[in-house]
Every structure is written in C-alpha cells, then in structure tokens.
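In: sequence and predicted structure, then a few things I'm wondering about:
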Amino acid sequence: MNTFLAVIIIFAVLVSIHEWGHLVFAKRAGILCREFAIGFGPKLFSFQRNETLYTVRLFPLGGFVRMAGEDPEMIQIKPGYEIGLKYHDDGKVREIIVNNKSKHPDCEIIQVEKIDLEHDLTISGYMNDEEFVTLDVDEKAHYVYDEKATQIAPYNRQFASKSVGKRAIAIFAGPLMNFVLAVIAFIAYALIAGMPTEEAQVGALTDDGAAIEAGLEPGDTIVEIEGQAVEDWFSMTEEIQSKPEQELDFVVERDGEIFEVSMVTQVREGPDDEEMGVIGVYPPMERNVLDAILFGFTQTYETTILIIEALGMLVTGQFSLDALAGPVGIYEYTGEVVAMGILVLFQWTAILSVNLGIINLLPLPALDGGRLLFIGLEALRGKPVDPQKEGMVHFIGFALLMLLVLAVTWNDINRLFM
C-alpha cells in the first residue's frame, strides 16, 4: 500500500507540475484553456474555476491542457437554426441556448442568418416579430447545450492566434517545470540530509568498520596517513582506497590532542569491479542553503547529461529496448525506493522529473518536442503547417507511443516472472 500511495503521489506531482507549466504560460499569452486534466479517459471528478475545468481522469498515463483552437469546436450553429439568447445589461449576448430552449423561458428566440463567434462576434437573424437584427456577442459568452455551458473562443483567445514565440513558450513551459521540480527536490534532499564537507574529518562510522574497531570517534580529524599529510576528504579517501587489505598508520587529532593509530583496510568492490580499501567512515554533513541550491542545480544538470547519454546509447544500439522500464518497472523500483526512506524518495522523484522533461522534449509526434518542431517549421516557412496534416502526424505518433508503452510494460511483466 505504501508503494501504491507513493506512486500515485509522485505521478500526480510530476504530471501536475508539467501541465501547470503549460496552463500558466498559455493563460499569460491570453489563450483560453478549457480543461486542465490529470490522466486520460473517463472523468473521476472535476471542478470549474474561472474559465478552466479541472479534472482527474481514470487512466494515469499523463495529462493535458486543452487550449481553445487546438480541436474543432464541438458546437456548430448554421444559418436557419433557431437559438435562444440572454443578454448582459449593456445589451451584449451572454448566453446562446442551442437546445432545450423551453427550459429558458426568459430567453429571446432568433432564427440565425449569419453568426461569427471568432472575429466579428455578432449574430444576425430574425427575431420573433420577423425583425432582422444584428447583435453583439460578449467575448466571454457561453453556449448552453444540454444544459451544459461552454465558453466561446474568439480567434484572439485561440492557440493559433498567438505569435510563434508565445506558443513555443507555452509548450516548452511544461518540460521546463519538470526541471524546476527536480532542482527543488534535490535542494530539499540537501537541506534535510546535509552536504558532505571537504574536511578529512570523521562524521559517522559503520558498525563493523576498521575505524570503529581502532577507536576512532565522530569529530576526529585525520592529519596524516603513512607519513603523508592529508589535505582534505578526497585525498584521504584516495589514499585509503588505493590500499585494500593493507595496514596503514594514521595520525589523528581529537579535541586538540594528537595521537597515532593503525588499522587494516577492508575490501569493497568499486564501480569497475576493482577492489578498493575502506575503513568504514562517512564525512561530516552540514546544512547550508547556498550549497544546497548549488547542489540542486548541479545534480539536475548531471542527471540530465546521464539520461541524454543513455538515450544516445539506446539510439546507437548500445542499449536494447529491454533496458527500458515502463509503468510496471517504475512501480517496482519505486517500491524499493520507498523502503530506503524519504530522502532517497526525494532523489528518485527528481530523477523521474528530469526524465519526464527530457522525454517530452524529444522531437517526436504527440510529444511537446514534436509540437515545438512544427512551430519551428512555421517560423522557418513563414506560414503554419496544414493543421489537419499536423493533427494526423500527432495522432499516428501518439498511437506509436502507446505501442511503445505496451511493449515496455510487457518487458516489465516478463522481468517480474523471470
């Protein structure tokens, strides 16, 4: 259950911060955002705030911000239709009753001859007394269809009406927020866990290490090893690691007093399977806001580089598809991380957030990177790509992406039973 809750919380945070980036910058550009959704499929619950409907949906495979103009308007009114109208005090139309007009006895009926709800914002037609009129429509007027209100989208509130720069920022803001979240998570980790100092000082000891058996205590400073002066933690560990299973003479300072101690280094396997010496000590930790902020940025940068290098190896065939983890694999790994404690969970969340940001920036259809690619082509050509062709490319890309998710998930399931 802890794993399940952790996965739900991490998923909600990663997707919410990503889509929030799209939402905020789209609204700043003046784009009407109809819906902010977490997940896909049927709605589980929703609420309306200002112009946007906020929803949580059944399938936790991502999220979206539905911006006006990206999809065709679902409600179309043609000449000859009879509709009901309600007005503001200034005479502008505020509600357009498309059907069920009998439920709105206070509305005025008009037979439409011409309607423009994108540019002129006018409705022309014949009222009950056969008088031909042209009425102004408020830019925030609503359709009412089956008793459900939907705000109209004048062209100046649609995605396509904005400049290339504003649209690119609205798209790029989603992945950008994932990198921001990673920085914050790494900073939180550093503030809680502390940052290792560079001093050659004992911070903590393992229960079964050579250092504790030799009588070293937290706070002791290593002055010399084998007659060589120790300058910092790095030089100390470098000297110890280079001499596995060897007896070393240490000069130690404790509370202003100097004494000597000898110990035999233990053996541990290094990153390249080579043997290295250890004595079972950890560096002292300090909590410094400026260092934590620097740690947040540097760790995010280093994680980004590692993921990009891994993607490059995948493309060149150095990694196989079997090396990828899908939803099942992420769930399994998250369970292992939860068992390690909250600090490791902070790091895992940051890594997943960077991964989500990078994946979304790949120039593939249906991803933010693919949409940015089309915006870039528009900037080069001086005119947009045909919306129907672009929509078809994104649809095919989304279908292929779902097939990839299914393939990776199948690999995850196979690994569980191997």
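Out: Sure, I can see it.
In: going forward, measure contacts between C-alpha atoms and count neighbours the same way
Out: OK.
In: how about Phe250: what's its closest non-neighbour residue?
Out: Distance criterion Cα to Cα, 6 or more residues apart in numbering; nearest residue to Phe250, sequence neighbours excluded, is Ile225 at 4.7 Å.
In: ok, the one you found to His394 distance?
Out: Distance of Ile225 to His394, given as Cα to Cα, to the nearest Å: 63 Å.
In: again with Ala190
Out: Separation of Ala190 from His394 (Cα to Cα) stands at 40 Å.
In: now Thr303
Out: Remark: distance between Thr303 and His394 (Cα to Cα) = 29 Å.
In: residues near Asn414, how many?
Out: Residues within reach of Asn414, counting by other Cα atoms under 10 Å, total 10.
In: name the SS class of it, please.
Out: Asn414 falls in the helix class when you classify it by DSSP: H, G, I helix; E, B strand; the rest coil.
In: all helices for the protein, in order.
Out: Using DSSP state H, the helices of the chain run over 2-28, 164-193, 210-213, 233-241, 289-315, 327-340, 342-361, 368-381, 387-416.
In: dump those to CSV, plus distance to Gln111.
Out: Formatted as CSV, these follow (distance: least, Cα to Cα, whole Å):
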stretch, distance to Gln111
helix 2-28, 35
helix 164-193, 38
helix 210-213, 91
helix 233-241, 83
helix 289-315, 59
helix 327-340, 53
helix 342-361, 47
helix 368-381, 40
helix 387-416, 32
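In: below is structure B, check it against A:
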Amino acid sequence: MNPLGIFRSKFPPVKQVLSIMLAIILADFLFAYAFGQVVAALVIVFLIIIHEVGHWIPARMMGLSVKTFSVGFGKTIYQYPKPIWGTYFRLSSVPLGGYIVPDDDDMARAPIWKRAVFISGGPLMNLLCAVLITFFSYTLVGEPQAFKPTGSVIAELDSKITAAYDSGLRVGDEFVNIEGQRVFSAREVFNALLAHQSSPVAVDVKRGDQVISLKLDHDANGKLGLKGVRQKGYVPYAQVGVLTAAVDAVDKTAEATGATLEWLGKLLHIVPRSNEEQVNADQLQSLIGIVQTGGELFQSGLADFLAFAAIVSLSLGVLNFLPLPALDGGHLLFLAIEKMRGKAVSVMVQRWSSLGTIGLLLLVTFYAAYNDLIRLVGPHWAAPVTALLFCLLVRYTVPYSVRISVTRRLRRS
C-alpha cells in the first residue's frame, strides 16, 4: 500500500518526493534569478499559439475541418476528450509553440481563395496582435516621445573619489557650459569631461538661481568622482487619447514592418547599404537570446516589455509571410503558381522544398543559438550546450519510429 496515499504510479514515493523537491528548487531559482526570462518565454509561446489561432478560426468559419490543435510539439501529454468546434485540443511535451492539423481532403477540395485566407490568417493575427499590444502600451503607459534634453543635473558623487566635490561641485548642480561649450545631455557632459581628462576643466553650473564658475581638478588617477548625471526636463512618455493611440499604433506597426523588411533585405544583400552599416548574421538572435533580451526589458518596466512583445509578434508575422517553402509565405507562393498553371504543385516538390527550408532554418537557428550561448556561458561551453539542445530537440520532436529508421539506415550504410 502506498503510505502517502497520493502517489499512484510505478515509482516509489521517495523518488516522487525528490522530484517534487527538485521542481520546487528549480521554480524558486527561476523566480529569484530569471523571472523576467520566464515571463518573456511564456509571452513568446503565447504569441506562437495566437498565430495558430489565426489559422484555426478562419478555417472553421469557412467550413474547413481542423483535426488537431496542439499547444507544444512532440509527444502528447494530455488531450481534451471532446472536440471543440470539431477540433481536438492537446498539450504536448515541448512547450515551444504549437501547431494545427487541417483535414487534407478538405484542403484539397477547397477553392484557392479559401486556402489563401486560411494560410494568411496566422501572420495577420500576429500583425494585429502587434497593433493591439502597441495600442494598450500607449493607453496604459503613454506614447514614447522624441529625446529632447533640456539640461543635465548631477545625481550622485563618489564618496571615495572626492576630486569633483573638492572642486566645488554638489549634487543637484546643473551643467551649463564645459570649456565654453553649451551642454544639454548627459552624454555631452561625459564626452566633454573625457576630452579634458588630462587637465583642469572650466565649467559653469547652475545652483538654484545662480550660475557658478568652477575649475575641476582631477585626482592622481585622472578621475573626478562623478558617478551619476540625470536628464532634466525629459518626459519619456506622453498621455494620448484612445483614438490617437489607435492611429499611432497602426502607424508605428507599419513603420516597424518596413524597418524589419529593410533589415532583412540588407542582411541578404537585396537592399543596398552604406559602408558604415553593420548588418550581418552575427546580429541574429535565437530563442535563447530573445528570451534573455525579454527578461532584461521586463526589468526595465512595463512600456519596454510591451514594446518587446509587440516586436516579437510583428517579427512572427513578417517572417512567416516570406515566400519560403514550409513558411506561410511559401504556401501562398505555391497557391499563386497553382492559380497561374491551373494545377497544383506536386506534393513531392512541396515536401522536398519544405524540408530544404526547414534544414536551412535549423542551421540558422543553431548558429544564432551558438552566438547567444557564447555571450551567456562563454566560448568553451557554447558548443557542447548547443549540441545538447540539438539532441533534446530531436529527442522530443522527432517520432521514435523515425529515429529508429534513420539509425538503422545509417548502420547499414
């Protein structure tokens, strides 16, 4: 008899208790040190599911059957026993997105326009989601304003390096001129001070209603002890009305879409770029880098994190519209060819071209993951961790029968 009375499996209670303890420790670690990254990952998964919802709703509204809607990839963990709107919903083992399985016969019989609407639904849902997230950000937090500094105020002086204090600077002083040059932003202040690091610096500061002229002397190491300068008079966000927020959200999303396409064009050398522009594959981020960035922006505040979510949703929409086999844009390309030729592209051509695209995307993904891991864990650990991630991906997404078949063929060869 099970002494705890709550475990009903082949494992002894001790192992299950240890598993629960490890899960609690892991959860505690994530909430303590990586809570922002966890939230960012959940947002990304949600946006991918929203993409699939964008396919599913138009399909059902047009009478096209959808057999399965899976949250996650790989093995099925749980499936709701009853279909919802003719579709079985399931939860799978790898929670990195989702997919739907339409009825092949229904799709083959459907007119081209219905299939085009079905395929376009996912990317369009992501673009709509980007607009909505931007709209909510503008209404809740405010609309970002152009950077217009009106002055720079000393926020903190170093208590150990007292050269600035000994020269007469005090917290709350506002910089007016440095060596006769008017300064407004914190960047201008630091650049001007660095330019005169080897000699005394003449500055004018405003203290209350008075302007005071000072001569700043550095210490023996060439330091002043100026720790913090904050911007004066800069309001980062402005409150706007609902209608203005809606119009500006659409405008900003369209502007960001154009910028994304332009960046992709420069990356692929389709769009010309200047000699100063650094656009290369090293700038690509994998899911690891995106989650890391999302976690950092989560710590920065609601507005920055909502902007991150909007950009991710926008990117999902734009990238899926690219005319590459296996992507939604590739399927639309096949439909356009079918419309012009009067007959569908052969299944074999679609299958092999899609496999080629998937292989290329996997190579790019793991290259980006490797670069992200170099930044996170260092060059020595990046390669083995990338290999481990590849093995886990194969283990939990490729069916067991396929893995066995490939292994046997490799052994025979």
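Out: Structure received. Computed from a predicted model, the values in this text were never measured in an experiment.
In: quick one: TM-score?
Out: After superposition, the two chains reach a TM-score (TM-score structural alignment, normalised by the length of the second structure) of 0.61; 292 aligned residues with a Cα RMSD of 3.8 Å.
In: and the residue nearest to Phe250 of the first structure, how many neighbours?
Out: 19.
In: likewise Val281 of the first structure?
Out: By the criterion of other Cα under 10 Å, Val281 of the first structure has 21 neighbours.
In: that one maps to what in the second structure?
Out: The alignment partner of Val281 of the first structure in the second structure, by TM-score structural alignment, is Gly233.
In: can you check Leu403 of the first structure too?
Out: Using TM-score structural alignment, Leu403 of the first structure pairs with Leu363 in the second structure.
In: show me the contacts for that match.
Out: If you count contacts by Cα atoms under 8 Å, 6 or more residues apart in numbering, Leu363 of the second structure has none.
In: neighbours of Ala130 of the second structure, just the number please.
Out: Neighbour number of Ala130 of the second structure under other Cα under 10 Å is 28.
In: the aligned residue in the first structure for it: what's it in contact with?
Out: Matched to the first structure by TM-score structural alignment, Ala130 of the second structure sits across from Ala182. Listed by Cα under 8 Å, 6+ apart, the contact partners of Ala182 of the first structure are 296, 300, 349-351, 353-354.
In: format the residues you listed as JSON lines; extra columns: distance to Ala160 of the first structure and neighbour count.
Out: Formatted as JSON lines, the contacts of Ala182 of the first structure follow (distance: Cα to Cα, whole Å; neighbours: other Cα atoms under 10 Å):
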{"residue": "Gly296", "distance to Ala160 of the first structure": "36", "neighbour count": "23"}
{"residue": "Thr300", "distance to Ala160 of the first structure": "33", "neighbour count": "25"}
{"residue": "Thr349", "distance to Ala160 of the first structure": "34", "neighbour count": "22"}
{"residue": "Ala350", "distance to Ala160 of the first structure": "33", "neighbour count": "29"}
{"residue": "Ile351", "distance to Ala160 of the first structure": "34", "neighbour count": "24"}
{"residue": "Ser353", "distance to Ala160 of the first structure": "29", "neighbour count": "29"}
{"residue": "Val354", "distance to Ala160 of the first structure": "29", "neighbour count": "27"}
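In: out of the residues you listed, which are shared with the second structure?
Out: Here is what carries over to the second structure from these, by both residues aligned by TM-score structural alignment, their matches' Cα atoms under 8 Å: 300, 349-351, 353-354.
In: which one of the residues you listed is nearest to Ile109 of the first structure?
Out: Ser353 (53.0 Å; Cα to Cα).
In: wait, isn't Ala116 of the second structure in contact with Leu333?
Out: No: the pair Ala116 of the second structure / Leu333 is not scored as a contact, 9.8 Å apart, by Cα atoms under 8 Å.
In: give me the common contacts of those two.
Out: Counting by Cα under 8 Å, 6+ apart, nothing touches both Ala116 of the second structure and Leu333.
In: contacting residues for Arg182 of the second structure?
Out: Counting by Cα under 8 Å, 6+ apart, Arg182 of the second structure makes contact with Val176.
In: ok, it to Gly151 of the second structure distance?
Out: Using Cα to Cα, Arg182 of the second structure is found at 10 Å from Gly151 of the second structure.
In: over to Gln239 of the second structure?
Out: 23 Å.
In: compare neighbour counts for these two and give me the winner.
Out: Each of Gln239 of the second structure and Gly151 has its neighbours counted (other Cα under 10 Å); Gly151 has more, 20 against 14.
In: hmm, that one is touching Glu174, no?
Out: Yes: Gly151 of the second structure is within contact range of Glu174, at 6.8 Å (criterion: Cα under 8 Å).
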